[in-house]
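Colleague: no sequence on this one, just coordinates:
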């Protein structure tokens, strides 16, 4: 072959390879913007000032049905059923446009390898195995407001420095993870401080480490999941607390109806082995798709608090058990845009069971002496 023709052939082959590689590689920008307006009564000015407060009317930064976020995800086909993947995801306050103080990609920052038959290994900041295995049995799909999701999963449901395995085998999903340092700033302000996730400490390798696993079965009709999570937050290097959770959930779908129910056991101990919180959490929910556009949901949440203490040396108490009822109506204009309205009623506590155990993530601190709290929220959500 003449040199000129040979060069043309080589360039053509390289061009074909490059085209195939580009065709097998994708990067997607995605996100959710959810902006609500809310009325809530009997809410304190702050957790530190429970004697002042009243009704509040405004735009909560946490969002309504979803936490507002944006991100990028990508994949590259490596051949033979293998691929590389990554996800970068950050949150923001939709009412102000401000980035969350926890960082640009504080929700997810991970990279990994996947095999079609064996599953995937991912490294970085990710959700826990407990969340992955149980979130599908959430009555309101882990709604940002009026569902006690953080009470259920714990404030450590996202963890840094994590290695995680996920396998999908037909209708069965298996997940396991280990975190070398969770990066969770606090279990509760002034109680179990987690030292910024400095578990990668040669002097005390156990500080702020965590691990867990879950198994879930989910088909078009039945669902069942079970998971375990353990976390070792440390105020002082070498003095680790212990937080353990076991949860089981189930679902059943028939026609336009879906039913969910579940239970979660929790025991959180200070480093001196005194109990910070021991509780049993139960939930049940039913949803009805009235039309292809309109869905209605009703959920009930109950926390049986066995024992609670505010400090490592404080006397344990047995506070009244918290309950919450939530009704949600969601109307979809399209697959991307919906409007919603939800009403929540909490007894013996705050909406979403907001408390020291959730680090007041939802900003519903209770006024001193109040027994009930009511919230009404409506908003617009767009997915892109």
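Modeller: Yep, it's here. Values in this document were obtained by computation on a predicted structure and should not be read as measured data. Residues are numbered from 1 along each chain as shown.
Colleague: alpha carbons only for contacts and neighbour counts from here, please
Modeller: Fine.
Colleague: contacts for stretch 40-47?
Modeller: 50-57, 360, 363-368, 370, 372-376 (Cα atoms under 8 Å, 6 or more residues apart in numbering).
Colleague: Pull out the buried members of the residues you listed.
Modeller: Neighbour-count burial (16 or more other Cα atoms under 10 Å) is assigned, among the contacts of stretch 40-47, to 50, 53, 56, 360, 363-367, 372-376.
Colleague: which residues touch residue 148?
Modeller: Counting by Cα under 8 Å, 6+ apart, residue 148 has contacts 301, 351-354.
Colleague: same thing but 10 Å
Modeller: The contact partners of residue 148, taken as Cα atoms under 10 Å, 6 or more residues apart in numbering, are 138, 142, 154, 281, 283, 301-303, 324, 350-354, 358, 362.
Colleague: so residue 155, which of the three states?
Modeller: Look at residue 155: counting by DSSP: H, G, I helix; E, B strand; the rest coil, its state is coil.
Colleague: Pull the number of nearby residues for it.
Modeller: Using other Cα atoms under 10 Å, residue 155 has 19 other residues around it.
Colleague: Repeat that for residue 305.
Modeller: 18.
Colleague: my read: it touches residue 348, true?
Modeller: No: contact between residue 305 and residue 348 fails when scored by Cα atoms under 10 Å: they sit 11.1 Å apart.
Colleague: Included below, for side-by-side comparison, is a second structure:
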């Protein structure tokens, strides 16, 4: 009888210990992507250019993703992603974790709440159903004026991503400016929603960011060509507002999508030529076809018109072919053409200059109305 009682107690302790261990289960995953290419530009800053360049069809980064089971369907989660340039071995933006750095809580029934440096909701829900998902910066908006290629990161932010309800999902975000005595100074906020049914996906989103103190705020904007009002090292004292809608339909091996965006850059000071709101209206369409399990091809067209203190029009066309050597390694080739008309701004916004051809958000704009780019590269995911 005594032995039976002790045996029961011992079994109970084992069961309790196993239950506690199950709730405390955790995992950490190492992953990433490396993308490198050789590119030819017929005109960059007045000269032709042949160069090795990084992250043409996908990001180059490594990441750690972790999850701890807290019980009751709730998990503690974190993401640390470090982007870098494989061509030079250098960190992006001089940050250890420039790509993403978040910590939060997640549950299938509750959604996910994260805090830190992260993508805004439009990047999460809209970008994946646009041409940018086929060929990255080659297929995006000239100068990435509407953040279609994720040139904006939100620092000091909190984001909530809902569970998926019968194909519907939404995300909300707020980025704190962190400016003493000014709770709305330098802040950012955004929202996006998507709906998927069968082969159809619809998405819409909004992003607002304000850099009104010292030219900094919750949102980072990195740009190097002359499509947007201020670029390079010139800080922007002002705000950006972006509205996007997109639709995608998949039928068999064919994927088709269309999109529209409206982006407004509002200066809070007089830069000279850039002295009032500059508006970009963007329309795009893309097709991708999976010819074989290994080979796919894609076509893309983007129309961009800016108006305000300056007025310019950009017509961009591009083609992509991707061949998968394995599930993780692929070869790709891109060719793209851009033609511009009208005027844009000098780097510091002080004067108007002729708009130059600009293929997506690659390198610098052309010194002439047109630009041609050809790229051959490799992507490896791990």
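Modeller: Structure's in. What do you need? Since the model is a prediction, treat every value here as computed from it, not as a measurement.
Colleague: Would you pull the TM-score for this pair?
Modeller: Aligned and superposed, the two chains score 0.81 in TM-score terms (TM-score structural alignment, normalised by the length of the second structure); 338 aligned residues with a Cα RMSD of 2.5 Å.
Colleague: circling back to that earlier point, JSON lines for the buried ones among the contacts of stretch 40-47 of the first structure, including distance to residue 246 of the first structure and secondary structure?
Modeller: Formatted as JSON lines, those follow (distance: Cα to Cα, whole Å; DSSP: H, G, I helix; E, B strand; the rest coil):
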{"residue": "50", "distance to residue 246 of the first structure": "32", "secondary structure": "strand"}
{"residue": "53", "distance to residue 246 of the first structure": "36", "secondary structure": "strand"}
{"residue": "56", "distance to residue 246 of the first structure": "35", "secondary structure": "strand"}
{"residue": "360", "distance to residue 246 of the first structure": "22", "secondary structure": "coil"}
{"residue": "363", "distance to residue 246 of the first structure": "26", "secondary structure": "coil"}
{"residue": "364", "distance to residue 246 of the first structure": "26", "secondary structure": "coil"}
{"residue": "365", "distance to residue 246 of the first structure": "27", "secondary structure": "coil"}
{"residue": "366", "distance to residue 246 of the first structure": "28", "secondary structure": "strand"}
{"residue": "367", "distance to residue 246 of the first structure": "31", "secondary structure": "coil"}
{"residue": "372", "distance to residue 246 of the first structure": "28", "secondary structure": "strand"}
{"residue": "373", "distance to residue 246 of the first structure": "28", "secondary structure": "strand"}
{"residue": "374", "distance to residue 246 of the first structure": "30", "secondary structure": "strand"}
{"residue": "375", "distance to residue 246 of the first structure": "30", "secondary structure": "strand"}
{"residue": "376", "distance to residue 246 of the first structure": "32", "secondary structure": "strand"}
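Colleague: Give me the contact list for the lengthiest helix in the first structure.
Modeller: The residue-count maximum for a helix in the first structure (DSSP state H) belongs to helix 3-23. Defining contact as Cα under 10 Å, 6+ apart, one finds that helix 3-23 of the first structure is touched by 1, 24-25, 76-78.
Colleague: Just checking the distance from that helix to the centre of its chain.
Modeller: Centroid displacement of helix 3-23 of the first structure relative to its chain, using Cα atoms, centre = their mean, to the nearest Å, is 46 Å.
Colleague: and if you look at stretch 80-96 of the first structure?
Modeller: 14 Å.
Colleague: Could you tell me where that stretch falls in the second structure?
Modeller: Matched against the second structure by TM-score structural alignment, stretch 80-96 of the first structure falls on residues 72-88.
Colleague: in the stretch 151-300 of the first structure, which spans are strands?
Modeller: Taking DSSP state E, counting those that start in this stretch as the criterion, the stretch 151-300 of the first structure carries its strands at 158-169, 172-179, 210-218, 222-231, 234-236, 239-240, 242-254, 257-269, 275-289, 294-308.
Colleague: Mind reading off the mean deviation between the fifth one and the second structure?
Modeller: Superposed on the second structure, strand 234-236 of the first structure shows a mean distance to its aligned partners of 3.4 Å (mean Cα distance after the TM-score superposition for the first structure).
Colleague: Which residue is the nearest non-sequential neighbour of the counterpart of residue 71 of the first structure in the second structure?
Modeller: Taking TM-score structural alignment for the superposition, residue 71 of the first structure sits opposite residue 63 in the second structure. Excluding its sequence neighbours, the residue lying closest to residue 63 of the second structure (Cα to Cα, 6 or more residues apart in numbering) is residue 81, at 4.1 Å.
Colleague: same check, this time on residue 190 of the second structure
Modeller: residue 207 (4.3 Å).
Colleague: What's that neighbour aligned with over in the first structure?
Modeller: So residue 207 of the second structure corresponds to residue 229, using TM-score structural alignment.
Colleague: Then residue 167 of the second structure?
Modeller: Checking TM-score structural alignment: residue 167 of the second structure goes with residue 171.
Colleague: who's in contact with its match?
Modeller: Applying Cα under 10 Å, 6+ apart, the residues near residue 171 of the first structure are 216-220, 223.
Colleague: same deal with residue 191 of the second structure?
Modeller: Contacts of residue 191 of the second structure by Cα under 10 Å, 6+ apart are 120-122, 125, 159-161, 170-174, 204-208, 243.
Colleague: Can you tell me the centre-most residue of the first structure?
Modeller: By Cα atoms, centre = their mean, the first structure has its centre lying nearest to residue 157, at 5.6 Å.
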